[in-house]
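1. Next input, structure requested:
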Amino acid sequence: MTNLSDYQLRFPSLAFDLDTTLPRVRCGDNGAVELFLQGAHLSQFETRSGREILFMGDAAQFQAGKAIRGGVPICFPWFGPKKDDPQSAMHGFARTMEWEIVEADDKSLTLALSSDAQTQSIWPHPFRLVYRVEFEGETLRLSMEIKNTGTSAFKFELALHTYYRVADVSKIQIEGLEGKTYLDKTQDYARKVQKGAVSIGGETDRVYLNAGGPITLHDDGNEVRISNLRGWRSTIVWNPWQEKARTMPDLGEDDWKHFVCIESGVVVENAVELAAGGNYQLAIEIEAQATI
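-> Take a look at the predicted model:
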């Protein structure tokens, strides 16, 4: 684990919370961006106009080695259960490992995670992930580069599991997925085609294939536009709804009403085969827009 006092000397533009269970860093004016080093987990983005884009509930748990619910978890190198070992951690190990800060200024933060003995005991492939968070005004850009540092190809899945804060999930609309094929995980991965805008009226867990945006989230007079800068091929839309949310100890009683996950990635049929020495880049832009 990196000594936080060393980080403070190297990156004077950052503020570190030393009294939290997990190391946390704040960046930008008034701490516009907040991120935990475990999982490079982005937990806050407050726009210049004061709007909080990401959802983090009061019941979120912050424990070493345990995934954090809310914000932007990073799912890598697999999405969902590991196909050859369903007992392995859901969504891979990247979201529960400590990342290192490699660059920072008052408008950006770059972190990295490299394979080691621990990761190779779980997933036997050498790699390096480089994650860059950039923000200005009403806009957040998230960029991930995956490098195969080994001598043989590997296949991976990646998703930015973004929780967007909404006033009432039952009243939102998501545009940009019309006509796209999706796998409905609530119905044993039944293959369907989206008709019209997406609305949420019950438990929703869908993987839209070959669907890389742009997507617009309409929420009570506010909009969030999610744009594909590069490499985004799959979109996952998720909300547990009331009954399933009750089984989740890190969600408050009514939290399910106030978020929707619109995840950007390369998963399932869009998983990427990466040659030895190769790299893959995925980048999205999230822009808050008010319509009233």
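2. Could you use CA atoms for every contact and neighbour count after this?
-> Will do.
3. What is the burial count for A167?
-> By the criterion of other Cα atoms under 10 Å, A167 has 14 neighbours.
4. how close does it get to E52?
-> Separation of A167 from E52 (Cα to Cα, to the nearest Å) stands at 12 Å.
5. Can you list the residue ranges for helices in the stretch 1-150 of the chain?
-> Residue ranges of the helices in the stretch 1-150 of the chain, as given by DSSP state H, counting those that start in this stretch, are 4-10, 117-122.
6. May I see these arranged in TSV, with distance to I226 and mean neighbour count as well?
-> Below are those laid out as TSV (distance: least, Cα to Cα, whole Å; neighbours: other Cα atoms under 10 Å):
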stretch	distance to I226	mean neighbour count
helix 4-10	32	13
helix 117-122	31	12
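7. Now tabulate those in TSV and tack on distance to E103.
-> TSV is the format used below for the helices of the stretch 1-150 of the chain (distance: least, Cα to Cα, whole Å):
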stretch	distance to E103
helix 4-10	9
helix 117-122	23
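8. For G221, find the nearest of the ones you listed.
-> helix 4-10 (40.3 Å; Cα to Cα).
9. Contacts for that closest one, please.
-> With Cα atoms under 8 Å, 6 or more residues apart in numbering as the test, helix 4-10 has contacts from L14, A15, F16, L18, I101.
10. so which pair among the residues you listed is furthest apart in space?
-> Using Cα to Cα, these span at most 15.8 Å, a distance reached by L18 and I101.
11. the more surrounded of these two?
-> I101 (21 against 12).
12. Flag every buried residue along stretch 132-152.
-> 132-136, 138-150 (16 or more other Cα atoms under 10 Å).
13. what about that stretch, how long is it end to end?
-> The straight-line separation of the ends of stretch 132-152 (Cα to Cα) is 26 Å.
14. next one: it to chain centre, how far?
-> 11 Å (Cα atoms, centre = their mean, to the nearest Å).
15. Could you do stretch 107-116 as well?
-> Going by Cα atoms, centre = their mean, where stretch 107-116 is centred and where its chain is centred differ by 14 Å.
16. and that stretch, which residues are buried?
-> Applying 16+ other Cα under 10 Å to stretch 107-116 flags K107, S108, L109, T110, L111, A112, L113, S114, S115 as buried.
17. Tell me how far the residue nearest to the fifth one when sequence neighbours are not counted lies from E253.
-> By that I understand L111. Closest residue to L111 apart from its sequence neighbours, by Cα to Cα, 6 or more residues apart in numbering: I101 at 4.3 Å. According to Cα to Cα, I101 stands 35 Å off from E253.
18. Likewise for H161?
-> 21 Å.
19. burial count for the nearest residue in space to A290 that is not next to it in sequence?
-> Sequence neighbours aside, N222 is the residue nearest to A290 in space, at 4.5 Å (criterion: Cα to Cα, 6+ apart). Neighbourhood size, N222 [other Cα under 10 Å]: 16.
20. Could you also give me the structure for this next sequence, so I can compare it with the first?
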Amino acid sequence: MPIETLQDKVVISLTPPALATPTTTGAVPATCTIYLHGATVTSWTVNGREMLFLSSKAILDGSKPIRGGIPLVFPQFGTYPGAPLPQHGFARTSTWRVLRTDVSPDETKATVVFVLTSSDLSLAARTAWPTPFRLEYTVTVDAVHHTLATDLAATNLATTTEFDMPFTWLLHTYLRVDAIEKTEIRGLEGHLYVNKAIADRDPTTQAFPALPIKEETDRVYQNVVPAAESHLHVLSGGRPAVEIVRTHGETAFRDVVVWNPWVDKAKAMADFGDDEYRHMVCVEVGDVVVPNAVSVAPGETRRAGQVLRALL
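-> Reported below is the predicted structural model:
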């Protein structure tokens, strides 16, 4: 079965047909695992190669956010004085439901749609964030194009015009790399960023085409407008490894976070191995630069997403 729904997760396994057809040419085996806890994608393999990072110490029993894969940040990025919710909101710590699944006739593409609504939240989360809402999260694996697409749709279910739904959101993607000292990110040249890893947090413009990861990195790039010629690329060992394409045009994610905890912070995290910083980098797309970066009117829906493409 291309899609298997288990008690705590959904597993996608795509195997190319023995005889290639015009629609299946280029297909390679692809798999994906998504936990219902946080609707967190924890694994995506392409032709046997793991593309995402999951800490060996990640906690998968639903007691805390999963360290790795693609945690979902909604409706609050980070934390700040007066913030109504814990760090990164409630989407990554809530139990999502499977809404529907779909497999293409040739079994080279599979989609799972998850849903989270106000009624799924804990009492504490509903009290802190009372706006009625519906989140749909669509995960699509394509074995022909070697892609993983993750799309979010946030709907404001309030019935009166007084209840706009302001929020921040982000796909907190952990990518696996061979060696962090040989990793660089391209596609951010000329964009303003704030470096949260240092005391001086004045906005700075990235002057060079490539961002190498040589130290603790926590950069928030703002207004990185998606365009056909400005996709993000992660290079590992001098060769392209992953392309990141933001989707949904005018409502596409506009901000990009690049994060690696480096030595000291890696050792300080209980659910992260001391040396695991050497094999991961987070490249996160979202709308996060200011609190309440996005606002959705009652009855309206906001959509944004990304497509990760493995460059084999």
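21. Superposing both, give me the TM-score.
-> Once the chains are laid over each other, their TM-score by TM-score structural alignment, normalised by the length of structure 1 reads 0.88; 273 aligned residues with a Cα RMSD of 1.8 Å.
22. re the thing from before, my read: the residue nearest to A290 of structure 1 touches E287, true?
-> No - checked against Cα atoms under 8 Å, the pair N222 of structure 1 and E287 is beyond contact range at 10.9 Å.
23. Alignment lookup: F253 of structure 2 to structure 1.
-> In structure 1, the residue matched to F253 of structure 2 (TM-score structural alignment) is W232.
24. so what's that match up against?
-> Counting by Cα under 8 Å, 6+ apart, W232 of structure 1 touches A211, G212, G213, S264, G265, V266, L282, A283, I284.
25. corresponding residue for R303 of structure 2 in structure 1?
-> Checking TM-score structural alignment: R303 of structure 2 goes with Q281.
26. which residue in structure 2 lines up with the residue nearest to L111 of structure 1?
-> Taking TM-score structural alignment, the alignment pairs I101 of structure 1 with V98 from structure 2.
27. Of the buried residues of stretch 132-152 of structure 1, which belong to strands?
-> Secondary structure from DSSP state E places 132-136, 139-148 of the buried residues of stretch 132-152 of structure 1 in strands.
28. From K83 of structure 1, how far out is P240 of structure 1?
-> Here P240 of structure 1 is placed at a distance of 22 Å from K83 of structure 1 (Cα to Cα).
29. between those two, which one's more packed in?
-> Set P240 of structure 1 next to K83 and count neighbours by other Cα under 10 Å: P240 wins out with 19 against 10.
30. Contacts only, for the more buried one.
-> G202, E203, T204, D205, W256.
31. Quick one: the strands in the stretch 201-312 of structure 2, in order.
-> In the stretch 201-312 of structure 2, the strands defined using DSSP state E, counting those that start in this stretch lie at 204-205, 210-212, 217-221, 232-236, 239-247, 255-260, 280-287, 294-296, 301-310.
32. Just put these in CSV and tack on distance to S55 of structure 2.
-> Putting those into CSV (distance: least, Cα to Cα, whole Å) gives the following:
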stretch, distance to S55 of structure 2
strand 204-205, 31
strand 210-212, 22
strand 217-221, 18
strand 232-236, 19
strand 239-247, 19
strand 255-260, 13
strand 280-287, 9
strand 294-296, 31
strand 301-310, 20
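33. what about these, which gets the closest to L72 of structure 2?
-> strand 280-287 (10.1 Å).
34. And that closest one, what does it pack against?
-> Here strand 280-287 of structure 2 touches strand 169-171, strand 174-176, strand 255-260, going by 3 or more Cα pairs under 8 Å, 6 or more residues apart in numbering; DSSP states H and E.
35. Relative to G190 of structure 2, which of the ones you listed is closest?
-> G190 of structure 2 lies closest to strand 255-260 among these, at 13.2 Å (Cα to Cα).
36. ok, the contacts of W232 of structure 1 vs P124 of structure 1, which is closest?
-> Nearest to P124 of structure 1, judged by Cα to Cα, of the contacts of W232 of structure 1 is V266 at 20.0 Å.
37. ok, whichever residue in structure 2 pairs up with the closest one - how many residues close by?
-> Using TM-score structural alignment as the criterion, V266 of structure 1 maps onto D287 of structure 2. For D287 of structure 2, the count of nearby residues is 26 (other Cα under 10 Å).
38. for the one 3 residues further on, same thing?
-> Other residues within reach of V290 of structure 2, judged by other Cα under 10 Å, total 11.
39. contacting residues for it?
-> T168.
40. Apply 6 Å and report the result again.
-> Not one residue lies near V290 of structure 2 by Cα atoms under 6 Å, 6 or more residues apart in numbering.
41. where's it relative to P212 of structure 2, distance?
-> V290 of structure 2 is 26 Å from P212 of structure 2, by Cα to Cα.
42. try V177 of structure 2
-> Distance of V177 of structure 2 to P212 of structure 2, given as Cα to Cα: 13 Å.
43. Settle it for me: which of those two has more neighbours?
-> For V177 of structure 2 and P212, the more surrounded residue by other Cα under 10 Å is V177, and the numbers stand at 24 against 16.
44. Could you pull up the contacting residues of the aligned partner of that one in structure 1?
-> In structure 1, the residue paired with V177 of structure 2 is V166, using TM-score structural alignment. Counting by Cα under 6 Å, 6+ apart, V166 of structure 1 makes contact with H258, F259.
45. can you rerun that using 7 Å?
-> D219, H258, F259 (Cα atoms under 7 Å, 6 or more residues apart in numbering).
46. now swap in V103 of structure 2 and tell me
-> By Cα under 7 Å, 6+ apart, the neighbours of V103 of structure 2 are K109, A110, T111.
47. about what we covered before: between the ones in strands among the buried residues of stretch 132-152 of structure 1, which is closest to E34 of structure 1?
-> Within those, the smallest distance to E34 of structure 1 is 10.6 Å, found for V133 (Cα to Cα).
48. any idea what the closest one aligns with in structure 2?
-> Matched by TM-score structural alignment, V133 of structure 1 corresponds to V139 in structure 2.
49. And the residue nearest to that match when sequence neighbours are not counted, how far from M51 of structure 2?
-> Residue nearest to V139 of structure 2 in three dimensions, not counting chain neighbours: T150, with 4.8 Å by Cα to Cα, 6+ apart. Distance of T150 of structure 2 to M51 of structure 2, computed by Cα to Cα: 14 Å.
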